[in-house]
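Student: 3D, please:
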Amino acid sequence: MRTEVQAFVADGPLPDWNASEEEIDRRERQLAAISRPVAPEEAAALATCFGPDDCYGLAWTLVHLIETAPGPVPQPVDPGPEAGDWAEVLRARWGREHPTA
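Tutor: Sure, this is the predicted structure:
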């Protein structure tokens, strides 16, 4: 996995709308530093980085970055309760069925 992806994933989920402008700008720069396309393994790791809201559009940037992976993307690790509906957005866009409970 490339260094840029590792750094983004290591910083955890995207912050919510209450984050400072500096934090949002920093995460935006991190996303911009990741060249496209991403590898399927990188896409799966990035899919764990959604926060509780769209983070002023950064969540959509993350979705579009993940979608650059060639071929089928591995099922992401459970993003946890902070991810809101973003895991479902990815599953729908990847053509996966919703998991059964």
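
Student: going by C-alpha atoms from here, please, whenever you check contacts or count neighbours.
Tutor: Fine.

Student: hey, where'd the helices end up in this structure?
Tutor: Assigned by DSSP state H, the helices in the chain fall at 3-10, 21-32, 40-46, 58-66, 86-94.

Student: highest average neighbour count across those?
Tutor: Of those, the one with the most neighbours on average (mean count of other CA atoms under 10 Å) is helix 40-46, at a mean of 21.

Student: picking that back up, mind putting the helices of the chain in JSON lines, distance to Val73 included?
Tutor: JSON lines is the format used below for the helices of the chain (distance: least, CA to CA, whole Å):
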{"stretch": "helix 3-10", "distance to Val73": "16"}
{"stretch": "helix 21-32", "distance to Val73": "19"}
{"stretch": "helix 40-46", "distance to Val73": "5"}
{"stretch": "helix 58-66", "distance to Val73": "8"}
{"stretch": "helix 86-94", "distance to Val73": "8"}
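
Student: second chain to compare with the first, below:
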Amino acid sequence: MRPEVQAFVAGGPLPDRDADEEEIDRRVKQLEAISGPVTSDEAHALAGCFGPDDCYGVAWSLLHLIATSPGPVPPVPPPGTASGEWHRTLYNRWGATLDASGP
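Tutor: Here you go, the predicted structure:
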């Protein structure tokens, strides 16, 4: 895994909308340091970095980066009632396909 991906993942989930501007800017810079396409392993690690909301659109940028991966990012759990639109989009792209194909 590339160092810039490791650094982003080490930062944990994206902050929510209540985070201070400096924290959000720091995470945006970390994300922008990652060039696509990402490997399946990188995409899987990045998929664990979504926070509780869209973080002023940063979650969508993360989703688009993950989508540069050449294949599915298992496991993508089914979205719950509190899941964000990004989770439903990621699940619809890969999770639902994996569920349909069976174990």
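
Student: kindly provide the TM-score of these chains.
Tutor: The TM-score (TM-score structural alignment, normalised by the length of structure 1) is 0.82; 95 aligned residues with a CA RMSD of 2.2 Å.

Student: between the helices of structure 1, which one is closest to Val77 of structure 1.
Tutor: helix 40-46 (7.0 Å; CA to CA).

Student: compared with structure 2, how much does that closest one deviate?
Tutor: Superposed on structure 2, helix 40-46 of structure 1 shows a mean distance of 0.4 Å to its aligned residues (mean CA distance after the TM-score superposition for structure 1).

Student: which residues are contacting that helix?
Tutor: For helix 40-46 of structure 1, contacts defined as CA atoms under 8 Å, 6 or more residues apart in numbering pick out 1-2, 5, 8-9, 62, 65-67, 69-77.

Student: which of the helices of structure 1 sits closest to Pro52 of structure 1?
Tutor: That would be helix 86-94 among those, by CA to CA, at 8.5 Å.

Student: quick one, that closest one and helix 58-66 angle?
Tutor: 40 degrees (axes from the mean of the first three to the mean of the last three CA atoms, to 10 degrees).

Student: who are the contact partners of Val51 of structure 1?
Tutor: Not quite, residue 51 of structure 1 is Gly, not Val. Shown in contact with Gly51 of structure 1 (CA under 8 Å, 6+ apart): 13-16, 59, 82-84.

Student: I misspoke; the intended subject was Ala67 of structure 2.
Tutor: With CA under 8 Å, 6+ apart, Ala67 of structure 2 has these contacts: Ala43.

Student: coming back round to it: same check for the contacts of Gly51 of structure 1, but in structure 2.
Tutor: For the contacts of Gly51 of structure 1, the contacts that persist in structure 2 are 13-16, 59, with contact defined as both residues aligned by TM-score structural alignment, their matches' CA atoms under 8 Å.

Student: among those, which one sits closest to Glu22 of structure 1?
Tutor: Among the kept ones among the contacts of Gly51 of structure 1, and counting by CA to CA, the member closest to Glu22 of structure 1 is Pro15, at 11.3 Å.
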